[in-house]
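Participant: Below are the sequence and a predicted model; questions follow.
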Amino acid sequence: MALEEAVVSFVIERLGDLLINEAKFLYGVKGQVENAKIKLQCMRAFLKDADACVRNGDERVRLLVVQIRENSYTLEDVIETYVFKVASNNESVGTIRRVLKWSAQIIRVYKVGSKIKEISSNIDAWTSELEKYGVQRSMDKAAETSSSYVQERRQLRQAYSHVEDNHVVGFDKDIEELVALLTEQNNPHKPYKVISVCGMGGLGKTTLARKVYQHPQVRTHFFCCAWASISQQCNTRAVMEGILFAFTSPTDAQRNHIKSLSDVELTKKLHDFQKEWKCLVLLDDIWTTKTWDLLKHAFPQGDTDSKILLTTRNKDVAEHVDRHGFIHEPHLLDDKESWELFQNKYSSPGMESTDSDSDDNERKKELAVEMLKKCAGLPLAIIVLAGLLSKKHTIYEWEQMKRNIVRCIGQGEQHDDSKYRSVWGVLGLSYIELPCHLKPCFLYLSRYPEDAVIRVKTSCLVLIAEGFISLRGSCMETMEDEAYDCLSELVERSMIQVKEMSSTGKIKSFCIHDLMRDLCVSKARDENFLHFMDLRNKVEEPIESVSTVPITNVRRLAIYCDRESTGNDFVHMVRNMDGSLRYLSVHERHIAFEGGVFRHVCNRFLMLRVLIIDDMRDFERTTTLPKEIGNLIHLRLFSMPNSRIKMIPSYFGNWRCLQTLRVWTNSDKIPNSMCKLEQLRHLYFLNISIGVEIGEFLRSTMSRNLLQTLVGIHSKHLVLSDLLQLKNLKKLAIDVDGNFDSFLHNPQTLTFTRLLSLQVKKRDFVKIDIVPLILSCPQIYKLTLDSLVVRLPQVNQFSPNLIKLRLFNLRLEDDPMPTLEKLPKLRVLLISINCFMGDEMVCSRGGFNRLESLELSGLRGLKEWKVEERALSRLGYLRIEQCRGLRRVPDGLRNILTLNHMEIRHMPKKFKERMEEGGEDFYKVKHVTSRVFIDCDSEYASDYR
């Protein structure tokens, strides 16, 4: 119920912003707005105690609080719409039109003022009702002190310097057994074709399968491996395409060819590939036998060396897939193993202290052991409990947590199965314990399907657009920092799991366990926060059953479609919805443009703040947006990255509050109307061939002081000083043309003060001098260069903060390693596609002392690579791809003990054979735990079979 507190808090903050920044547009109703804000502030003081009443089952209070939430939203909608209409009217010219507008304004003031008074009166009445029901006004401190809050946020941002594998407890024997079965060390005369890992949700099936899948013996035993996440809504076409993509590593053209195949052709190609080569496919989380029946024709039966490793909750599924297969059922953890896992996941100061608090620590240990018994040996429940307790520091809080767990388990009626009731109780408590500002951040994750890999940056922008992020700390923080901290705290609480870290040590992507997602979807639906709808595979589930619960005033809707979904399906779902929708995401974009669906959205859902239309990129189709999209005047984020629009329409200028624009367009012009956008922070033009002209826009935009991201622009009609006026610019991706010298415009005296990421591309074959531009960017930590250059910058000309460097098409004659190896903080390096034209590279003694990842790709002239003693001393990942002249790996690799993963792609067969056991170079790489070879079994390593 703290969600209501969050909603009220955000509305109060928004009203405050409107009163400060939009006062000139509030004449006639400013007094009512100020009065409503005060009443909401008074109401907020009751919500904490109301939350406790709801938890204890008081239905009367619950209904009142829901009304408060909905009317808070309505109040914000009414006032924002009023402001936008007044602002629009003020732009009109002409005496007669102004008089008519003024007459209409008098009527509008009366109507809006009456509506605000009605809502304020309702708030008064509900406050009295809450007091009548015994709800007390909370006198808690409103917020943490600024200094301690900022310090905590900084600690969160430093907490994830690298990703460690999940700490696995109790699985050592399981891993050993499954690896032996897959590699046929056991029972070689009767090998199993299908090996299944079965067990309840949260048992660690996927963690175990991942350990086995990544095991070096498994990776070297099979020619190629593929991982496919299945889930309840299995998209069979996407699964088969994904497996074939993993097997063949296709180019963009080959990928499009695969996507153009019929289902029968695709199934046969995948079947034949596994028949010819020794392949391993991991099918993670198969729910039903029907799902396997839809997939089975893509997998060869009988005499084949390929194998399947699958995970499922249902033993019947495993037996149905292969009645002669091997079924492995991981055990629940015993008390000792549960305690070991808890200790490894508990992130607060340890309980092994011998200082004066040892009595408290001993009591905490006793309480932890008692609470662990409620987790019933289920790893997920133990991990979540550890995350919960890491936020509690006193004995009283731990005692209270124990009582709450017992009560929540008693209320865990969503699962009749007793083995799920305890874990559901623990998971439910993890949501209840969230502070109010984190609840909407968690509930937003219900928009993603099972097993989705969720990008942090995208999630942050959506949360900001919805208004769920506010700056509560230092003025040095940005909204993006605050949003990142919120997601980091969900990681700290073990409610989401880190999937990938960036080169700078920040979380790049995350995922959510399917049981935790079940909780998230359930809570989002109960709170009427967001509805998730899946139209994929309607053969298994008719459209009528997808939305059995009627939705009317839903505010957020996420829709996933397949190729067979139609505009009628969409209309069927939304026909009863009113205009309250604030967030809409449609995945499989063709439905959005069919039968006027897009136009329907733009005419009906005028309060939309976030509109996302996403799908696989279509290189052939060009879309024209309907002019009605200009009606969405409240829009904060518009993202359509994979549907090419013919031009950037002038009505984008109606989106006065737009913060993020992400589109793929053929156009190279920005309409003048977009200069009126006052809140623009992130601008992504995802063009393939050429960037968008932006010079005139930057010289006149009202968002100059807010812009942080410019991606996909080109240097035509642009000078560097235009960009240097953007004091908050952090990311710049620019295409340059023949005017590069004039673009630089004497930059030596000018520098980017906040730029952190720079990408420069040049399409033609004229060399540019990149040094002056690099010198103007002293703070960047990411740099991508894709152009012929006159010279490589010297060490002291690069930013000293450079962490990630990607180089393409530089066509250098001299070895770049002597320069690059001296960069003091470099951790990630990619040298690719004709970057170096020579035949020998040398990493000298002690060079690259911080480099962790190195990729050499497309260096066709390279014949010899030398690594001297103590070079690359921290290297953990090495990838070599399409360097077909390279004869052997360096002898110096044998001294790099940190190297744990090598990936060799599209290299000659002899190159691979030298590194296999018994080969001439095996002694150099035998210490590398994971050695993966992809498409290296032909003499010339063709790109694709």
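Facilitator: Looks like it arrived, so ask away.

Participant: switch to C-alpha atoms for all contacts and neighbour counts from now on
Facilitator: Will do.

Participant: Assign a three-state SS to the closest residue to F326 other than its chain neighbours, would you?
Facilitator: In this structure, F326 finds its nearest non-sequential neighbour in I195, 4.8 Å apart by Cα to Cα, 6 or more residues apart in numbering. Using DSSP: H, G, I helix; E, B strand; the rest coil, the secondary structure recorded for I195 is strand.

Participant: pretty sure V789 contacts F765?
Facilitator: No - with contacts counted by Cα atoms under 8 Å, V789 stays clear of F765, the gap being 9.6 Å.

Participant: With neighbour numbers in mind, choose between the two.
Facilitator: A direct count of neighbours by other Cα atoms under 10 Å for V789 and F765 places V789 higher, at 20 against 10.

Participant: List the contacts of the more buried one.
Facilitator: The contact partners of V789, by Cα atoms under 8 Å, 6 or more residues apart in numbering, come to K767, I768, D769, I770, L810, R811, L812.

Participant: so the first one touches S787, yeah?
Facilitator: This means K767. Yes - contact criterion Cα under 8 Å: K767 and S787 qualify, at 7.3 Å.

Participant: before we go on, here's another structure to hold up against the first:
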Amino acid sequence: MANLAAPKFSLNVGGASSSEANSENFEALTARNYEAAGEVMNPIDYVELFEDEAKQITEELTNGLTQLSMLSIVGMPGIGKTTLANSIYQSPLVPLHFHVHARCCVTQLYQKRRLLLEILQQVNARTEPRHGLTDDELAEELYRSLKGKKYVIFFDDLWDTRLWNDMSTSFPDDNMGSRIMFTSRFHNIVSQIERKSITYPLNPLSEVTSWKLLEVKLFQKECCPQELLGVGMQMAINCKGLPLAVDLVVCLLRNKERRQDCWEQIANSLNTHLLADQQGRCWGILELSYNHLPNHLKPCFLYFRAFSEDEEVPVSELMWLWIAEGFVQPQNDEKGSLEDVAKKYLSDLIARSLIMKTKRGSLGGVKASRIHDLLRDFVLAKAKEECFMEEINGYEHLISPSCVHTMSKPYRLFVHSRWMDGAAITKPSAVRVRSLVVSRFAASCLKSNSFALQNFKLLRVLQLSDIKTDCWTSIFCLFHLRFLSLETYSYMIPPEISNLQSLETFLLRLKRYGEIELPETIWDLVKLRHFKIWGSSTLPKYNLEKFFKFDNLQTLATPAFCCGEDTEKILRGLPSLRKLSCILLDSWDNSLKCNRFPNLDFLTRLESLKLEYSGEVQQRCEFNFPSNLKKLTLSRFFLPWSEISTIGRLPNLEVLKLLCGAFEGKLWDMTEGEFLELKFLMLQNLNIAQWNASEGDHLPCLETLVLANCNQLEEIPSCLGDVLTLEKIELQHCRRSVEISARTIKEKQEEMGNEQFVITLK
């Protein structure tokens, strides 16, 4: 069969919506787009979307591999999965490369018989009806129709693995190079199918591409008038990369005169129009996605109602909130902590394309997430409909007095305005509130008689911004609190904090320079699992016998410890620590006998450690790390490079960040056999000049190397070119010679077949 170049994905200006188009419209669109095989699309007439993905998928379809394989295109509703897949399926390459081909839409309401009939009609058309045949007879006929042929079957909108489980025996693998392609909003379907498969995730369009799409759809072969460019581009940006949203704006603009004032009128009300239109066009898709969620994931998804538009949410805090609300409940056969179960919930929501990953960790895990605006609008409406969470804002009281007074189920309240007159909350109503979020714009409402914190007796979650000292007394009456997040100007936490005996997560942000004084009674919070402070603080003295009950703490971040025996005693009272971030100070007695690095090998559950040293450099330093440590960050220890072997011998270390003078000296001679599991290495603000690695096996599992502000470093060891796992080198403010050595490594990687290796310069 002919081996033609991959077609460019193109969207006809006047064609079907970029959302899931129906087959009739798309066939007409395709007929216009591909009048002849190999025709090149005119860039003035068409906007090319997802060109790279289209090329990759087309190459995978036609690459000559004989084994039956599966290709999946995944992404959130409305991103253009079906449009992309249809464009590829309808290209002239498909009939040229495959004997038979078929496509059908699966939908959530899975119907095996309907799918069998649809596919058979396309691969083996016949005049006699098949409706009298049983499902097994239809499946057998499909197998015979495909046997010995090279085929491609396209399933649109796959919801789960039932289709493959039921119909896989109907798709023979005769080593003919057959392919099965499907679209889905769920990333994890492929991993559940025991068959060679490749996944292509679709991300939102860039702002530039969104504007090009809008311009071409609206003006076709013409250009946008100069006076409309600014407002037009802004509307395209507001579409947030969804082709479906671009379609909406185009529809609105088509009915308006092409005048600046008319366009600005639409731009000003765009969010309202988007919401209204989604009710009619997108709501069905989103409703299906929501209804398909397991019951335990629905409140986790709706909880994004508590966050502002486009807000990046740290996933650790998000999961702690879910736990505090009681959403996370392990099944009988599930092992691990509540945090481990919450991670599974998060992964499931991401796999369903309902939330987006916005920040990745060193090893590619999720650090922050957010919800797309269109999905957020759905969450707003659904949360209100189900009385899950209500809002008071400055322009419209989404929570009315009548609603509050008649509320019979526990609910959550998000206060975004200082104006409380229209929505005073009575004491009986406040008792039903389980979660209260008061933004910085509404902090003054805490002084209102209609909004007394002490009335929220059963509150589990409290998040307050800009609180004053006179609020502490009210907070300490909330005995059921599990999650407390405070932004404060106060330097002192009152000892009554010990009243909150149910508290599991305590997040404290100091909003001005200085040190927070923690009371000794902080050690009475024996249920505390996560304690993070943004700002300087020192842990108080304590009663050691009492302190040993403090064994639930998993996260302790940014307090200061003084070097010495007391530090070790404190840490021995925290046997469950999984993540520790702190500053080490000079010992109280400044004794030269004092090791400025505490003994930590007894913290057998510790996985992540971040340490910064603040003090004189004359003291000795001996490392004693727990063997299970996976992530280590060191700053300002100014250690000689000879000390690094202790770190290199850690058997499970995967991430190492050496920052701001962690080590000092011009020469680092690596030793073979160290850092055997290291995947991520960052060297930042170090005075290293030579980094040597003799012949041998060095950093055999390294995936990412980051060099930042190491402006004396001459080059990267050439042996990294032999590391089979290496994926990326990132350089920030390094010498030209370092860049040259990185490119030499890249050439070596490409010679070994690693075409995915990248160098990024910042």
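Facilitator: Received it, and whenever you're ready, just let me know what you need. All figures in this text were calculated on a predicted structure; none of them were measured in a lab.

Participant: if we can go back for a sec, neighbours of the residue nearest to F326 of structure 1, how many?
Facilitator: I195 of structure 1: 23 neighbours (other Cα under 10 Å).

Participant: What segments of the stretch 701-850 of structure 1 are strands?
Facilitator: 709-714, 731-736, 757-762, 782-786, 804-808, 828-832, 840-843 (DSSP state E, counting those that start in this stretch).

Participant: can you redo those strands as CSV with distance to V150 of structure 1 and mean neighbour count?
Facilitator: Compiled in CSV, the strands of the stretch 701-850 of structure 1 are given as follows (distance: least, Cα to Cα, whole Å; neighbours: other Cα atoms under 10 Å):
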stretch, distance to V150 of structure 1, mean neighbour count
strand 709-714, 24, 22
strand 731-736, 24, 21
strand 757-762, 25, 20
strand 782-786, 26, 20
strand 804-808, 28, 19
strand 828-832, 30, 21
strand 840-843, 42, 18
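
Participant: Could you export those as JSON lines, including distance to V795 of structure 1?
Facilitator: Conversion of the strands of the stretch 701-850 of structure 1 to JSON lines gives the following (distance: least, Cα to Cα, whole Å):
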{"stretch": "strand 709-714", "distance to V795 of structure 1": "27"}
{"stretch": "strand 731-736", "distance to V795 of structure 1": "22"}
{"stretch": "strand 757-762", "distance to V795 of structure 1": "17"}
{"stretch": "strand 782-786", "distance to V795 of structure 1": "14"}
{"stretch": "strand 804-808", "distance to V795 of structure 1": "13"}
{"stretch": "strand 828-832", "distance to V795 of structure 1": "15"}
{"stretch": "strand 840-843", "distance to V795 of structure 1": "15"}
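
Participant: which one of those strands lies closest to A318 of structure 1?
Facilitator: Taking Cα to Cα, strand 828-832 is the member of these nearest to A318 of structure 1, at 41.8 Å.

Participant: ok, the equivalent of L729 of structure 1 over in structure 2 - contacts?
Facilitator: Aligned by TM-score structural alignment, L729 of structure 1 pairs with L577 of structure 2. By Cα under 8 Å, 6+ apart, L577 of structure 2 lies in contact with N552, L553, Q554, T555, L556, L603, R605, L606.

Participant: gap between L577 of structure 2 and L606 of structure 2?
Facilitator: For L577 of structure 2, the distance to L606 of structure 2 equals 5 Å [Cα to Cα, to the nearest Å].

Participant: same deal with Q108 of structure 2?
Facilitator: 43 Å.

Participant: In terms of neighbours, single out the busier of the two.
Facilitator: More crowded of Q108 of structure 2 and L606, by other Cα under 10 Å: L606, with 24 against 13.

Participant: for the more buried one, what are its contacts?
Facilitator: By Cα under 8 Å, 6+ apart, the neighbours of L606 of structure 2 are S576, L577, R578, K579, L580, P626, N628, L629.

Participant: Can you tell me, leaving aside adjacent residues, what's nearest to it?
Facilitator: Counting by Cα to Cα, 6+ apart, the residue nearest L606 of structure 2 is R578, at 4.0 Å.

Participant: burial of that neighbour, as a residue count?
Facilitator: 18.

Participant: So for structure 1, the centremost residue is which one?
Facilitator: With distances taken as Cα atoms, centre = their mean, R455 lies nearest the centre of structure 1, 1.4 Å away.

Participant: Excluding sequence neighbours, find me the nearest residue to that residue.
Facilitator: Going by Cα to Cα, 6+ apart, R455 of structure 1 has S509 as its nearest residue, at 4.3 Å.

Participant: ok, the aligned residue in structure 2 for that neighbour to E317 of structure 2 distance?
Facilitator: Matched by TM-score structural alignment, S509 of structure 1 corresponds to A368 in structure 2. Distance of A368 of structure 2 to E317 of structure 2, computed by Cα to Cα: 9 Å.
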